Structures are given as C-alpha cells and as structure tokens.
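Enquirer: only the shape, not the letters, is given here:
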C-alpha cells in the first residue's frame, strides 16, 4: 500500500462526507456544511490510496500564535497503517512557526499525539454546542428602558 498526501488539493464535500459518516463527532454534518468547511480551510492534509480518500485533517489558525487541529480522521480500514502519521506530519509542517497548537482527542489517541509533542494541557476545556446554546441574560439598558 502506498499512500499519497496532499496539502494543496482538498477533497470534495461528498468524499469527506463519506469519511465523516464513520465518526460519531462528524456524522451529522451535511454535504453543504462540509463544502463550507472545506472552502474556509487553508491548512489541511488529504491522504489517498489509488485516488480514494482515506484520511483527512485540518487546522484553524491565526497564522502566528494559535492553531487548533480539527477533524483528523482515517478510514476505519486504514487505521494503524501510517495514514495518520502522514496527516500529522503534513499539518505540523504547515504550522511549524505557530506558537501553540491545540487539539481535542480521545484518551485512546494520547500516545499517538505525544509523538508530535502534544501534552495534556492544565485547566478547563469548555464547549458550546449549537443544539445546546442559550443566550445569556442581558443587562438592563437605561437608554432604551429594556
């Protein structure tokens, strides 16, 4: 098996949707949402085998101080065979000058990411999910009386 990795040719939304269906955290994304995700992503890595998409990862970054690795996924039939290493190497190469790089992952992948210099980060990680989001109470505005 010989994988190829690209950082210049993004996958189609349909291809990535097929891969995302394998992950609980991405299964609900629509092809339209994925198309927007792809269009707004500058740092990514795509791994293919004989032209078929088998791995993907991306980063969100300000280009200087912070980056967040996100949506890193390898097709379930290709896990443990080097595709994840290609994705991580390509992403880390693109982010070489960034001060801090963050990621969220399951504990079963901790050792894998430690190979790239990641360590547990002290503090509290919080998330606001769209389906659970609420508006905070607003302050009374004396100018409008509301």
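Expert: All right, it came through fine. Since the structure is predicted, the reported quantities are computational estimates derived from the model, not experimental observations. Numbering: from 1, shown residues only.
Enquirer: CA atoms for contacts and neighbours, from now on please.
Expert: Will do.
Enquirer: quick check: longest helix of this structure.
Expert: helix 83-94 (DSSP state H).
Enquirer: ok so residue 57 is a strand residue?
Expert: Yes: assessed by DSSP: H, G, I helix; E, B strand; the rest coil, residue 57 belongs to a strand.
Enquirer: residue contacts, the residue lying closest to it once chain neighbours are set aside?
Expert: Closest residue to residue 57 apart from its sequence neighbours, by C-alpha to C-alpha, 6 or more residues apart in numbering: residue 72 at 4.0 Å. By C-alpha atoms under 8 Å, 6 or more residues apart in numbering, residue 72 lies in contact with 55, 56, 57, 58, 87.
Enquirer: give the contact list for the last one.
Expert: The neighbourhood of residue 87, defined by C-alpha under 8 Å, 6+ apart, consists of 5, 45, 46, 47, 55, 56, 57, 72.
Enquirer: mind redoing it with 6 Å?
Expert: residue 45 (C-alpha atoms under 6 Å, 6 or more residues apart in numbering).
Enquirer: measure stretch 97-115 end to end?
Expert: Start-to-end span of stretch 97-115 (C-alpha to C-alpha, to the nearest Å) is 18 Å.
Enquirer: structure B:
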C-alpha cells in the first residue's frame, strides 16, 4: 500500500463514489454535479490515493485570513485506522497555519470527537457564540 496525497480536485465520479460508499450522501442526497461544484469552490483540498484509487479526502472553506472550516474529511472504511485521516487532517491544519489563520473550526461526524481531540481540537463550550440552521 503506497499512499500519496495530492492537492488536486479528484475525478468527479471517484469523489461521488467515495461520498456514496462512506454513507455521507445518505442525508444530503447531492448529485455528482452539485458535489463536484461545491468541492471545486473549496479554499484548499487534499486527496489521498492508494496507487490511482481515491481513498480519502478533506477540504477547507475559508476567507484565507481569519477563519477556516474543515469539512468533508472522508476515508474509505477499509483504509480507516491506518493514519490516512490523520495525515489528511495534519495537511489541512498545516495549510491554515502556513497562512496564519488562527480560527480553525470543523464539523465532526457523530461519534468522532475522540479522533479530533487526539489532534488538538477541543469542543466548543456550551456558552460559545455560534448557531446553526438545521437542514430541512
């Protein structure tokens, strides 16, 4: 297994397959075009490959100065717990730090807080500012 990381937009079909295979699209129900367009608008992204197969992905939405939001950190199930997600996250955080962005936030999948805490992230306090509009 030789994992390579590329700062390039993955193939539309491969990314859609990754999104579908991992169950991420179950709730969202995005089509390939929507998913590709959203991904294409990212401030920064990183794709992980085993040879030529897309096995992981992560991206950042940011203003490039103050705030960055890490989203869509996805790794195929049979590649999880092998350091790939950690490497993707480290590369995303490093990009923020290189650009001197201090406010780095993320949305965490249910049950995954331990993974992010291991990498220095902390839960926002209950009294912290911020709100979310629930999906319909």
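Expert: The structure has been received and is ready for your questions. Remember, predicted model here, so these are calculated numbers, not experimental data.
Enquirer: that older thread, the longest helix of structure 1 vs structure 2, average distance?
Expert: Superposed on structure 2, helix 83-94 of structure 1 shows a mean distance of 0.9 Å to its aligned residues (mean C-alpha distance after the TM-score superposition for structure 1).
Enquirer: hang on, the earlier thing: so which pair among the contacts of residue 72 of structure 1 is furthest apart in space?
Expert: Spatially, the most separated pair among the contacts of residue 72 of structure 1 is 55 and 58, at 10.6 Å (C-alpha to C-alpha).
Enquirer: now the helices: where do they sit in structure 2?
Expert: Using DSSP H, helices in structure 2 cover 12-21, 25-28, 32-40, 84-98, 113-117.
Enquirer: of these, which is nearest residue 133 of structure 2?
Expert: helix 25-28 (14.7 Å).
Enquirer: next one: that closest one to chain centre, how far?
Expert: 16 Å (C-alpha atoms, centre = their mean, to the nearest Å).
Enquirer: next one: stretch 9-20 of structure 1
Expert: 13 Å.
Enquirer: cool, and stretch 42-58 of structure 1?
Expert: 12 Å.
Enquirer: measure the closest residue to residue 35 of structure 2 other than its chain neighbours to residue 55 of structure 2 for me?
Expert: Nearest residue to residue 35 of structure 2, sequence neighbours excluded (C-alpha to C-alpha, 6+ apart): residue 16, at 7.1 Å. In this view, residue 16 of structure 2 and residue 55 of structure 2 are 12 Å apart by C-alpha to C-alpha.
Enquirer: tell me which of the two has more neighbours.
Expert: residue 55 (24 against 20; other C-alpha atoms under 10 Å).
Enquirer: correct me, but that one touches residue 49?
Expert: Yes: between residue 55 of structure 2 and residue 49 a contact is recorded at 5.4 Å, counting by C-alpha atoms under 6 Å.
Enquirer: hang on, the earlier thing: how about TSV for the helices of structure 2, with distance to residue 64 of structure 2 added?
Expert: Formatted as TSV, the helices of structure 2 follow (distance: least, C-alpha to C-alpha, whole Å):
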stretch	distance to residue 64 of structure 2
helix 12-21	24
helix 25-28	27
helix 32-40	16
helix 84-98	8
helix 113-117	22
